[in-house]
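Trainee: Show me how the following folds:
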Amino acid sequence: LGQEGDEEFGGGLGIYDVADPADPKQISKWRTHGRGVHRYDFDGRYAYISPTVEGYIGNIVMILDLADPKKPVEVGRWWIPGQWQAGGEAYPWDDWTPPRCHHPIRVGDRLYVSYWHHGFFILDISDMANPKAISGLNTSPNFPHPTHTCLPFPKPLKGRQVMIVADEDVAKLWPAAPAFTWVFDISNEHNPIPISTFQVAGVDPDGAPQPAMTGCHQPSERFVGTVVPFAWFAQGLRLVDFADPYSPQEVGYYEPDPPAGFERGSSNDVTIDDRGLIYLVDRQNGVDIIASNFI
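Mentor: Model prediction:
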């Protein structure tokens, strides 16, 4: 469980025994400097986290070995050159927003890393102690939304290796239209190329600025086949089929009623379970459990 807060809160990574779901027990807590861990991926042994670390500016990439969950051990770390202030690295972003790793996702011996207003990176972790950058790309400042999630498909689509790059509709660099999701061809991972985008129909009719949390937030990192569930803030749950990565199509949606006291919903997180049920969490209050023939 990633834990993030102010210095007094003591952020880090909490590890729990959930053998009895009604009575979770904390096994250990790996603490970090600063605000803590924002998000993470976990493969059953290694956790791929985005902590704040003493001596660094902003969140970085870190790999923890949880073979013994009572004693997490750091295996490796990676950061954008310039983040390690204590190491004497020159800081090149005085006229830009500070770098911040949102979170990594592991597929094979690669990490696909979203880095907020610094775009995304593909890392080679075949040597976990020494992650190496293969490539990166930043759609800012042309597009002012921060990069939230980099989600590769495990199998080729139309013969191409494809990755979703979802931008989040918050923290815009200037007033702008709602955030959307990109589709990148990463068949040549040294040269990622955008091949399409997806936006909910009718949300952005004219490119005019709209309030935050109108557009995209997060794709489910668990999905089946080519249909990916998205939490699309005020637009609720959107099911998007990427079978044709050049032309993603919405195949279903669910818009929850706004929580009491709020003008609209704010669908923040979505995932699925082994039965195919969809869990949609509202940022303000509540969770919806949804069944769909597409999952």
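
Trainee: For the rest of this, base every contact and every neighbour count on C-alpha atoms.
Mentor: Will do.

Trainee: helix/strand/coil for residue 86?
Mentor: Three-state assignment for residue 86 (DSSP: H, G, I helix; E, B strand; the rest coil): helix.

Trainee: Counting neighbours, what do you get for it?
Mentor: Using other CA atoms under 10 Å, residue 86 has 10 other residues around it.

Trainee: Please generate a structure for the following sequence too, so the two can be compared:
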Amino acid sequence: MTLPPPDFARNMKLVGHSDIGGRGDGLQLMVHRGYAYVAHPWSQGFSIVDVRDPRNPGGTTYVPAAPNTWNIHLQTHDDLLLVINALDLFADVETFADEKTYYTKSVGESVAGARTKRAWTAGMTVYDISKPDKPRKIGQLDVDGVGFHRLWYVGGRYAYASALLDGFTDYIFVTIDMADPTRPELVGRWWLPGMNKAAGEVSATPEGKRHALHHALVAGDTAYACWRDGGLTLLDIKDHAAPKLIKHHNWCPPYGGGTHSALPLAERGLLVVADEAVLDNEADGRKHTWVFDIREPSNPISISTFPIPDEIDYAKKGGHFGPHNLHENRPGSFVSDTLIFATWQNAGIRAFDISDPYRPVETGALVPAAPRTMTDKRPGRPRVIQSADVFVDAQGLIYATDYNAGLEIIEYGG
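Mentor: Have a look, this model is predicted:
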């Protein structure tokens, strides 16, 4: 197989590539027991790629979504695969033809009339993946509303999700009891004040912004939750049925929001937080990845930001330029509290050393070639790389998805 030559590489080498069975659009990514589980934003389902030989990826198994439903995020642990179900928002070209609508307006308001138009599946599906490329559905959690967005599950009794339920303006934090994986149960909820419209709360979200949970990572009894233009919350989840606020911290304004991914490094008392760039050509402002000191959880303090890629003028390249996802140090994957891997959209995949948390240093980068074909159905999208998610396996191999360009497998030289 001839690999597409990267546009730029430093201390990283492209060693494998898959077109994911002709469905090159990828969002969240898990690598588990030699198989890559890739969620699709436009192909309406998810795929499983055999990467036991990462330099020569093998066959692909495609699992279609239910009608009008997307499966854009998923989680693997042991013999379980959890896949979100939600209304396929980007299929609604009337509402979301301009991506700015999705990122600058409450989704609950945007799709308020959708229930009268069509049906979809909302919530989460649980699969048995004891045979990794032959997922077998064993459980289902259905909810009223748009559905789930993203999950966190690393085993144990509880999973965590962002959920847009009927009566809420946008996605909130929910806890899920997985004691019986065949019958998962939603047990707890937490939201920012003003989001529970059905209870008479008045929205506190400024015009042109979204207070919406993207997702939370959990370490110990604390959930570190990112709320797009609503900033960061630290939640005490000792009582999973009744999460409690430890601290809410929002830096939008003056910064442009998009708070997306949190990575707790609990033993060092640090938290890495990425603000997603959500509009082309930095129309939403320069976005940063922040390092917080969280030794005092009730008072997180930003102490540095990651350096900005500058080999070329990426802001003028087209598409989104800025942070998106972080490798999340999942059990069984590569785990480090000093080396951070991130996707930077049109600037590809990046590695950063935060041994000195006050002075993060970039230690590697790879910008994949532009996609050969476009799976993204939205009109007018530029044909540039938009690196979406990153997963680093226990051997240190980097796997990355793109909205159109397939699955990249990368060797880090550090």
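
Trainee: so what's the aligned partner of residue 291 of the second structure in the first structure up against?
Mentor: Aligned counterpart of residue 291 of the second structure in the first structure: residue 183 (TM-score structural alignment). The contact partners of residue 183 of the first structure, by CA atoms under 8 Å, 6 or more residues apart in numbering, come to 162-165, 194-198, 245-246.

Trainee: same check, this time on residue 408 of the second structure
Mentor: 14, 16-18, 368, 398-401.

Trainee: run the last query once more with 6 Å
Mentor: By CA atoms under 6 Å, 6 or more residues apart in numbering, residue 408 of the second structure lies in contact with 17, 399-400.

Trainee: Can you tell me how far it is from residue 101 of the second structure?
Mentor: Going from residue 408 of the second structure to residue 101 of the second structure by CA to CA, to the nearest Å gives 30 Å.

Trainee: do residue 405 of the second structure as well
Mentor: 25 Å.

Trainee: of these two, who's got more company?
Mentor: Counted by other CA under 10 Å, residue 405 of the second structure and residue 101 do not tie: residue 405 has more neighbours, with 30 against 14.

Trainee: my guess is that one meets residue 371, correct?
Mentor: Yes - counting by CA atoms under 6 Å, residue 371 is a contact partner of residue 405 of the second structure at 4.4 Å.

Trainee: can you pull out the helices in the second structure?
Mentor: For the second structure, the helices defined by DSSP state H occupy 93-96, 99-104, 107-110.

Trainee: out of the contacts of residue 183 of the first structure, which are buried?
Mentor: 162-165, 194, 197-198, 245-246 (16 or more other CA atoms under 10 Å).

Trainee: if I line the two up, what does residue 385 of the second structure land on in the first structure?
Mentor: Match for residue 385 of the second structure (TM-score structural alignment): residue 265.

Trainee: Neighbours of that match, how many?
Mentor: When neighbours are defined as other CA under 10 Å, residue 265 of the first structure has 24 of them.

Trainee: What distance do you get for residue 97 of the first structure to residue 118 of the first structure?
Mentor: With distances taken as CA to CA, residue 97 of the first structure is found 8 Å from residue 118 of the first structure.

Trainee: And for the first structure, the residue most distant from the center?
Mentor: The centre of the first structure is farthest from one residue, residue 88, which by CA atoms, centre = their mean lies 29.4 Å away.

Trainee: That one maps to what in the second structure?
Mentor: Using TM-score structural alignment, residue 88 of the first structure sits opposite residue 200 in the second structure.

Trainee: What of residue 121 of the first structure?
Mentor: Per TM-score structural alignment, residue 121 of the first structure is aligned with residue 233.
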